[in-house]
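Participant: The following comprises the amino acid sequence and a computationally predicted model.
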Amino acid sequence: MTWLITGGAGYIGAHVARAMNDAGEKVVVLDDMSSGIVKRLPESVPLVRGSVLDRELLDHTLAGHGVTGVIHLAAKKQVGESVEQPLRYYEENVHGLTVLLDAVVKAGIRKFLFSSSAAVYGVPEAEVIPESAPCLPINPYGETKLAGEWLVRAAGRAHGLSTACLRYFNVAGTARPELADTGVFNIIPMFFDRLTRGEAPRIFGDDYPTPDGTCIRDYIHVADLADAHLTVARRLAVQDTAGDLTVNIGRGEGVSVRELADLVNEVTGRGVTPVVEARRPGDAAKAVASVERIGRELGWSASRDVREMVESAWEGWCLRHPEARGA
């Protein structure tokens, strides 16, 4: 098979592209380079620069590279920005997916893997969240991911596609320093950024009904996430009949924000006491993935722990911010 990976030069996408390529899968990347970096990709992986909104480019790419399966990661993903720019998020994340799926169907492609998010659950009541939990997103980003799932499944049923929707929990770490996340939107790089600037990391709320009062989250190493994509893609490749698989991607274990801050201090060699600020609206006390379904259906489980995530992320951060080591 030949897999098209949209958004494949981004942080997660490049890890997926490398994992697929290293495993002997044939891949081609489509990326608009809004957050992608060319050097993240192996030289042997073709890169097509452009958007999934460009139907002519999609048709040319699918036919020209003999694509037989698609892994769709291209999307806007900043929660706060989605609140400020909902029209842009629906255009990029939902309309872009519509254009892509139409091109896929017309090209006769029957394998489609969609990058979704735990944001579809909103603020769940269950502390350990199964895929059957109600989906009640609380921001436009989560809404676009849920709408994307609906669209993927509907297209699959109507056109005989084998589809999969992967609901990521909190992605962290890096397989190698040069592939690290360059954004400062997730908690670990936010901690690193504050420490590098000589400021104390921030904890939002310490009065939650948890053992230490701070929120508990499920973190997944990006290399494990990439391996999960490879596992699911290979299942789709050998699947003879149409159908949908929706699975959580996490470790099934929670880590509190304070525990994470302590680990960051330990890995970076700092001893900075975090400052506690007011709760952020919409933060659940605890959100941990149930990983029973992916274990049962695919025999897959994460293999890397939170320390590996923090240590690898720190190496990646220091590659781009060498002053951080002596800060």
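Facilitator: Thanks, I have the structure now.

Participant: From now on I want contacts and neighbour counts done on CA atoms only, so please keep to that.
Facilitator: OK.

Participant: So for Val27, what's the nearest residue that isn't a sequence neighbour?
Facilitator: Using C-alpha to C-alpha, 6 or more residues apart in numbering and skipping residues adjacent in sequence, the residue nearest Val27 is Trp3, 4.7 Å away.

Participant: Go ahead and confirm the one you found touches Asn21.
Facilitator: No - the pair Trp3 / Asn21 is not scored as a contact, 10.0 Å apart, by C-alpha atoms under 8 Å.

Participant: what's the overlap in contacts for these two?
Facilitator: Overlap of the contact sets of Trp3 and Asn21 (by C-alpha atoms under 8 Å, 6 or more residues apart in numbering) consists of Val27.

Participant: Mind checking which of these two has more residues around it?
Facilitator: For Trp3 versus Asn21, the count of surrounding residues by other C-alpha atoms under 10 Å is larger for Trp3: 26 against 19.

Participant: related to what we said a few turns ago, spell out which helix or strand contains the residue nearest to Val27, please.
Facilitator: strand 2-6 (DSSP states H and E).

Participant: buried stuff in that strand?
Facilitator: Neighbour counts using 16 or more other C-alpha atoms under 10 Å place 3-6 of strand 2-6 among the buried residues.

Participant: repeat for stretch 137-156
Facilitator: Of the residues in stretch 137-156, 137-149, 151-153, 155-156 count as buried by neighbour count, 16+ other C-alpha under 10 Å.

Participant: From the contact counts, what lies against the helix or strand hosting Ile188?
Facilitator: Using DSSP H and E, Ile188 sits in helix 187-196. Judged by 3 or more C-alpha pairs under 8 Å, 6 or more residues apart in numbering; DSSP states H and E, helix 187-196 is in contact with helix 257-268, helix 306-320.

Participant: Tell me what angle the last one forms with helix 187-196.
Facilitator: In this case it means helix 306-320. Using axes from the mean of the first three to the mean of the last three C-alpha atoms, to 10 degrees, the interaxial angle of helix 306-320 with respect to helix 187-196 works out to 50 degrees.

Participant: Repeat that for the shortest one.
Facilitator: Helix 257-268 runs at 60 degrees relative to helix 187-196, counting by the same axes, to 10 degrees.

Participant: quick one: helix 257-268 to chain centroid distance?
Facilitator: Its chain's C-alpha centre and that of helix 257-268 lie 22 Å apart, by C-alpha atoms, centre = their mean, to the nearest Å.

Participant: Below is structure B, check it against A:
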Amino acid sequence: MDCHRCTDATTRRSCRPSEIEILLYFFVNYTSLQGLDIPSRIRNYYQLVTSQAIKVLTSIPCCLYTSVSPSRGPAVLVTGGLGYVGSHVCLELLKRGYTILIIDDLRNSFSNTVQNIGLAFETSGFGEYKTAIQNMNHIPIDYGDTQALNQALVGYGRYFLIVGAIHLAASKSVAESLKNPRKYYENNVSKMERFLTALGSLGIRNVIFSSSATVYGCLPPETALKPLKEDLVPVFRSLRQLGGMLGGLTPYGISKILGEGLVARFVERDKQRNGVVFRLFNPVGCDPSGHLKDDPKDKKCRGGVMQMIMKSVRRDQVFEVYGTGLGGRGDKSCIRDFVHVADIARGIAMGLEACVYKGYRDRERLKVYNLASGGGISVKQLVRKVGLESRVAVRVRECSKREGDIAVSVGDNGKIECQLGWVPERSIEAVCKDFCHAYNLQKDRGDLN
């Protein structure tokens, strides 16, 4: 029985099908054996397997899918797939041969991002634009709308075997969460709980969750001055377990901690489920093709630090740098661990494949990884590097520390390197180059001061 996505004999031998895939294979192919002269012992075995297959497949909702075309491969569900990180994740999945079901209600994204992903795929040399478009299916619904989600996935389940879900959809502004914490609880926690319940009822067993480095905000300031390891903040199953650690967290950070706990409980309810929690540090840059950008529809979100730098370059505005509250240390601006968004996407795809193809061999069915470079630079240094690449002298104004800001946030990536083999491949200089290319900021506007 060949794996859906393996093409050569060596790869096929190393890719083990699941129990359900084996049962389904015999169930589907049993009718073709009827006319052959097969010993009764073998025929009885096939009949037994058929009986077992019927029991297994009818006991799991929506598990009896039609055959998946080997040319398309298995399908992956991606929420928030038309957002900044999501679009890069979809591009990475296309490069790996997956069909993608994108759940995105377009509240903070644009429908033409589907076409932009296709253009980026073609530009990268992995295949034609038409192939990319055929392998993406955009479902414009709210991921928290259980009825719409069930209807959509039951329908697509007739044509694709959904091997896992990558959950990226969320409200993500720290500043906004301080003003409207209820929105962040509803969008990031309540909806996620309903979403995971729906996945469980549909038999989808592998979940990848995009958490955030903001969960480390609960640590004492002196702890955060060193590269942060995953075990400093374990996955909490409830707020009660957090105890007095909530003090340094923003509503956004709390919503991410609660989201991690929801994934943990999802995995615990079924021994065949697997999960990966990725704590993203600071995704920056753009795909080298220039077709994918950080372009939120909701202007209140303002985008990340690179968006703010871009606006300063284009409009010749002063860029505001917020202080650390650490007195005279460094250049008085916050230190962050910036990671190229393409490296982030690659790590998320590797986490998915670890679940799908290795999860059944691993006793620890929930993994937590930092997606971090392991080193940090200050915001002022980042501004200067963008200025050098764009040939624009960006003027800077120093401001006082913002509420909710962490002075230093650098992640330790030793665990993910050891277990998944992931290391960042793109430097901060590559980040700035790709960013300036995507936004057409590389202009000759005089020498830098």
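Facilitator: Okay, I see it. What you see is a predicted model; the values in this text were computed from it and never measured.

Participant: The strand holding Trp3 of structure 1 maps to which residues in structure 2?
Facilitator: Mapping strand 2-6 of structure 1 onto structure 2 (TM-score structural alignment) gives residues 75-79.

Participant: Would you reformat the helices and strands packed on helix 187-196 of structure 1 as a markdown table and include mean neighbour count?
Facilitator: Listed next are those as a markdown table, based on neighbours: other C-alpha atoms under 10 Å:
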| stretch | mean neighbour count |
| --- | --- |
| helix 257-268 | 18 |
| helix 306-320 | 19 |
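
Participant: mind checking which of those helices is nearest Ala242 of structure 1?
Facilitator: Evaluated over these, closeness to Ala242 of structure 1 peaks at helix 306-320, with 35.7 Å, by C-alpha to C-alpha.

Participant: That closest one packs against which elements?
Facilitator: Packed next to helix 306-320 of structure 1, using 3+ C-alpha pairs under 8 Å, 6+ apart, are strand 170-172, helix 187-196, strand 219-221, helix 257-268.

Participant: Would you mind putting those into a markdown table with distance to Val105 of structure 1 alongside?
Facilitator: As requested, those are exported to a markdown table (distance: least, C-alpha to C-alpha, whole Å):
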| stretch | distance to Val105 of structure 1 |
| --- | --- |
| strand 170-172 | 31 |
| helix 187-196 | 38 |
| strand 219-221 | 32 |
| helix 257-268 | 44 |
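
Participant: Can you say which of those is nearest to Tyr208 of structure 1?
Facilitator: Tyr208 of structure 1 lies closest to helix 257-268 among these, at 11.2 Å (C-alpha to C-alpha).

Participant: and the closest one, how far from structure 2 on average?
Facilitator: Following the fit onto structure 2, the mean deviation recorded for helix 257-268 of structure 1 is 1.2 Å by mean C-alpha distance after the TM-score superposition for structure 1.

Participant: In structure 2, what stretch matches that helix?
Facilitator: Against structure 2, helix 257-268 of structure 1 falls on residues 379-390 (TM-score structural alignment).

Participant: who touches the matching stretch?
Facilitator: By C-alpha under 8 Å, 6+ apart, the list of residues contacting stretch 379-390 of structure 2 from outside reads 309, 321, 331, 333-336, 393-394, 429, 432-433, 436, 441-444, 448.

Participant: average distance between the strand holding Trp3 of structure 1 and structure 2?
Facilitator: Counting by mean C-alpha distance after the TM-score superposition for structure 1, strand 2-6 of structure 1 comes out at 0.8 Å.

Participant: what about the helices in the stretch 1-150 of structure 1?
Facilitator: Per DSSP state H, counting those that start in this stretch, the stretch 1-150 of structure 1 carries helices over the ranges 11-22, 55-64, 79-84, 86-89, 96-106, 140-159.

Participant: and if you look at the stretch 201-327 of structure 1?
Facilitator: All helices of the stretch 201-327 of structure 1, identified by DSSP H, counting those that start in this stretch, fall at 222-238, 257-268, 292-298, 306-320.

Participant: looking at those, which is closest to Ala278 of structure 1?
Facilitator: Taking C-alpha to C-alpha, helix 257-268 is the member of those nearest to Ala278 of structure 1, at 13.8 Å.

Participant: Hmm, Tyr208 and Arg279 of structure 1 touching each other?
Facilitator: No - in this structure, Arg279 of structure 1 is not within contact of Tyr208 by C-alpha under 8 Å, at 9.0 Å.

Participant: what's near enough to touch the residue nearest in space to the middle of structure 1?
Facilitator: Geometric centre of structure 1, nearest residue: Tyr168, 5.4 Å, by C-alpha atoms, centre = their mean. Tyr168 of structure 1 sits next to 115-118, 225, 248-250 when contact means C-alpha under 8 Å, 6+ apart.

Participant: Could you single out the nearest of the residues you listed to Gly160 of structure 1?
Facilitator: Distance to Gly160 of structure 1, by C-alpha to C-alpha, is smallest for Ser115 among the contacts of Tyr168 of structure 1, at 19.5 Å.

Participant: and the gap between Ile257 of structure 2 and Ser212 of structure 2?
Facilitator: In this view, Ile257 of structure 2 and Ser212 of structure 2 are 9 Å apart by C-alpha to C-alpha, to the nearest Å.

Participant: again but with Gly323 of structure 2, I slipped
Facilitator: Here the criterion is C-alpha to C-alpha. By it, Gly323 of structure 2 lies 21 Å from Ser212 of structure 2.

Participant: repeat for Tyr185 of structure 2
Facilitator: For Tyr185 of structure 2, the distance to Ser212 of structure 2 equals 15 Å [C-alpha to C-alpha].

Participant: same check, this time on Ala165 of structure 2
Facilitator: With distances taken as C-alpha to C-alpha, Ala165 of structure 2 is found 18 Å from Ser212 of structure 2.

Participant: try Met306 of structure 2
Facilitator: According to C-alpha to C-alpha, Met306 of structure 2 and Ser212 of structure 2 sit 18 Å apart.

Participant: contacting residues for the aligned partner of Arg293 of structure 1 in structure 2?
Facilitator: Aligned counterpart of Arg293 of structure 1 in structure 2: Lys415 (TM-score structural alignment). Under the criterion of C-alpha under 8 Å, 6+ apart, the contact list for Lys415 of structure 2 reads 369-370.

Participant: repeat that with 7 Å
Facilitator: Tyr369 (C-alpha atoms under 7 Å, 6 or more residues apart in numbering).
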